[in-house]
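Colleague: All I have is the shape, not the residue letters:
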């Protein structure tokens, strides 16, 4: 491999000749673990958008001439077209401020711009990083990338899940045995059970949209510690305005940059809402797993699609693989939430230095849940069927129908009928007849599942 020499404040270092990065990126590659988790592409794109916006704002403020502005914009646009994805190799396990990744972007933009110009006109710090610090760029990028990721990926996936559940609810106006504590309970409609699932997702979605609004507030303009040193007073407002245009979403400069640099609670709250949704999806998936267990020796009231063979040894077996997939994803998201919460708690003085960990877990959670919801919907919900014969069989055998007798003969007598029927292997009607607590005409009048739902 051929090398060229690059220099920074530490000194001279060899950089691969074909690399577009510079000395600080190379030092990070040398000093931190390699072949492990790298910075999310969504975050890199967000930083590039920040650099492009900063070039425009700095030029408007008279701090950057038009030629330098245009070269930085050109380089940023080239990256945003996806041409240089291999030039951002740094791990998340670096400095907690993300400084090396900020400089990685600065250096690559500088290199592309200078290659176009044919001379070293653009400096990564003096020009690309003008009026900025890693300490306000990185948290701004975290907010931008998370907000856009939610809007473009997770929100649409949630909306499709809600539509699918609405369809299932309308199609399944069937009375079935209710279950509490995984034991037989009074009847419920399958549509009512599904409506509970639907509302879980709807309420989680409402909360997620509400808490994610705080991601619109940006740290940019705070520079190193929140005071805005080396940036003009209105730089943050102008950056928020420019980024709003670029990303077709409304962003604002936060009124308190000290808060934005030292706390990541907007991200903690957002991920908390994502975790809540994941936990409810776990519950929905588990309900389907229990209700579909069988097909002959379990509850068997739901029939799941046969997407793939379920066993390497048992022919004809079908397993709830979509359930298993999304519940594993839910557990991963719960683990990510703990990591994000712990990372936020470790902010010290004017800066939180656990930001790469936070954004990696956030990006993974959104990506995993978005894709998992889509698979769960297409490969399970859209093919889920009610086993009406099994549902009727279980309902007819349920002892908890006796609950409807309690107002007429009392709790104690109703309880004796249920226990007697269970012990003797009788139906409720047969047990009631033998005990003589109520005549058959009144029994038929009161024990009607359709009046119990």
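Modeller: That came in fine, so what should we check first? Predicted model only: the values in this text are computed from it and were never measured.
Colleague: make it CA atoms for all contacts and neighbour counts henceforth
Modeller: Will do.
Colleague: Which element, helix or strand, includes the residue positioned nearest the centre of the chain?
Modeller: The centre of the chain sits closest to residue 366, judged by CA atoms, centre = their mean, with a distance of 2.9 Å. Assigned by DSSP states H and E, residue 366 belongs to helix 355-379.
Colleague: Structure two is appended below for comparative analysis:
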């Protein structure tokens, strides 16, 4: 053991750890979730990036001894490279507006820097967590800046996962390009479309939300580093804020900029609220898509049965042969979590008082957890569900032929009154629209084949690269005059 002292007194610290007395007190004070901040690896990386940028700035301005700065920078680089994350042990939910997280980082970096320079841990008279690692900073500017850098790292992973899911839906849309099916509104037959069009819409939905994530990420690049306690910049040297932003941009790879008004930026968490709302939008869309996949694959005999989801596991402990849509189910549950997180984040943001929001720990925990879970959900949905979906083409075609929705396609050719009478007879008799049209002698089979082609029914356009262009069938191609 080693002994350390703070304003409350002395405590024994295990000799082999890099954290110190303030970290120990935080662990004792906040036994809330049992989940340490190292659960968010990008947060640890973001903290180290901020501390490195600050050390570089302080050294350039002449406020930090170059040898101490070099040791701090070396310690931060090790953490950025993934080392010693197990030393970040304070709980993810904590009081103190993130001070415990900041001090955990300061102590670990100071002791690593001491080790780099050949000194024993806790020789804070040589390299001090507060005087050197936290120089020109407050938790109130270093911590939220680290949160933003962390979230930017995590968002990159989410965007890649969403792009993968989008591409997987695109591939299925191409595979199902000409497969006819009935479209539905309010769960009632509407008009024909293709399964490819349905899956293309899913791809576009994911792509649009990925663009929204890109937009909200730009809000996170505005930082308040240099604001120190409340935004006045007390104890930070002239020129420090701009210099720190430049160094942090280089370290993190994100082009961060200093906020125009640091007092406002220190108390405002609007960018986190905006990000949460965007994540909720992604979650809502994902769950809607999963609902559709479950509905379209329902059955296999007594449901829609239009598509087959890949069988991933036995679905029941009592019903032999039952297979459940477990992948869409788990993705929807992630969506419900993210939607619930948005409520927590909204309440925590609203609760901020005067010059600081003390509830950023829970805001960040819910944001980063939601991003991580959405990232995993997108990969899981793409790889373990969408990529293996197949179509029941005969059933799809049969439902089109039996649906009275076909009468809508005949409107321009036969007239509304005739089409209505055909629809009414089909509904009353249970027979297909095409069968009744043939029986009445209104159209030949060859004409029906043209009218009921995917190209005409679904307004399908030829794909680039198709060997033959599909002709669009018009009324004039089929009839000189409407049939009686």
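Modeller: Everything's here; your move. In this text the structure is predicted, and so the values were computed from the model without any measurement.
Colleague: quick one: TM-score?
Modeller: The TM-score (TM-score structural alignment, normalised by the length of structure 1) is 0.92; 447 aligned residues with a CA RMSD of 2.2 Å.
Colleague: before we move on, the earlier item: what is the corresponding segment of structure 2 for the helix holding residue 366 of structure 1?
Modeller: Counting by TM-score structural alignment, helix 355-379 of structure 1 pairs with residues 360-384 of structure 2.
Colleague: How about residues contacting that stretch?
Modeller: 40, 92-94, 97-98, 144, 147, 151, 154-155, 157-159, 161-162, 164-165, 168-169, 272, 275-276, 279, 283, 310, 312, 327-328, 330-331, 334-335, 337-338, 341, 344-345, 348-349 (CA atoms under 8 Å, 6 or more residues apart in numbering).
Colleague: How about the contacts made by the equivalent of residue 227 of structure 2 over in structure 1?
Modeller: With TM-score structural alignment as the criterion, residue 227 of structure 2 lines up with residue 222 in structure 1. Taking CA under 8 Å, 6+ apart as the contact definition, residue 222 of structure 1 lies against 132, 135, 136, 228, 229, 236, 257, 258, 261.
Colleague: Present those as JSON lines; the columns should include neighbour count.
Modeller: Output for these, formatted as JSON lines (neighbours: other CA atoms under 10 Å):
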{"residue": "132", "neighbour count": "26"}
{"residue": "135", "neighbour count": "29"}
{"residue": "136", "neighbour count": "26"}
{"residue": "228", "neighbour count": "22"}
{"residue": "229", "neighbour count": "15"}
{"residue": "236", "neighbour count": "28"}
{"residue": "257", "neighbour count": "25"}
{"residue": "258", "neighbour count": "21"}
{"residue": "261", "neighbour count": "29"}
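Colleague: Of those, which pair is most distant in space?
Modeller: Pairwise distances across the contacts of residue 222 of structure 1 peak at 14.7 Å for 132 and 258 (criterion: CA to CA).
Colleague: if we can go back for a sec, give me the mean distance between the helix holding residue 366 of structure 1 and structure 2.
Modeller: Once fitted to structure 2, helix 355-379 of structure 1 is off its aligned match by 0.8 Å on average (mean CA distance after the TM-score superposition for structure 1).
Colleague: Residue 161 of structure 1 -> structure 2?
Modeller: Using TM-score structural alignment, residue 161 of structure 1 lines up with residue 165 in structure 2.
Colleague: how much space is there between residue 253 of structure 2 and residue 140 of structure 2?
Modeller: Per CA to CA, to the nearest Å, residue 253 of structure 2 is found 23 Å from residue 140 of structure 2.
Colleague: Alignment lookup: residue 148 of structure 1 to structure 2.
Modeller: Residue 148 of structure 1 maps onto residue 153 in structure 2, by TM-score structural alignment.
Colleague: residues in contact with that match?
Modeller: residue 42.
Colleague: Looks like residue 129 of structure 2 contacts residue 103 (just checking).
Modeller: Yes - using CA atoms under 8 Å, residue 129 of structure 2 is in contact with residue 103, at 7.4 Å.
Colleague: buried residues in the one helix or strand the match of residue 161 of structure 1 maps to?
Modeller: According to DSSP H and E, residue 165 of structure 2 maps onto helix 139-175. In terms of neighbour count (16 or more other CA atoms under 10 Å), helix 139-175 of structure 2 has its buried residues at 139-155, 157-159, 161-173.
Colleague: What of stretch 448-457 of structure 2?
Modeller: In stretch 448-457 of structure 2, counting by 16+ other CA under 10 Å, buried: 448, 450, 451, 452, 453, 454, 455, 456, 457.
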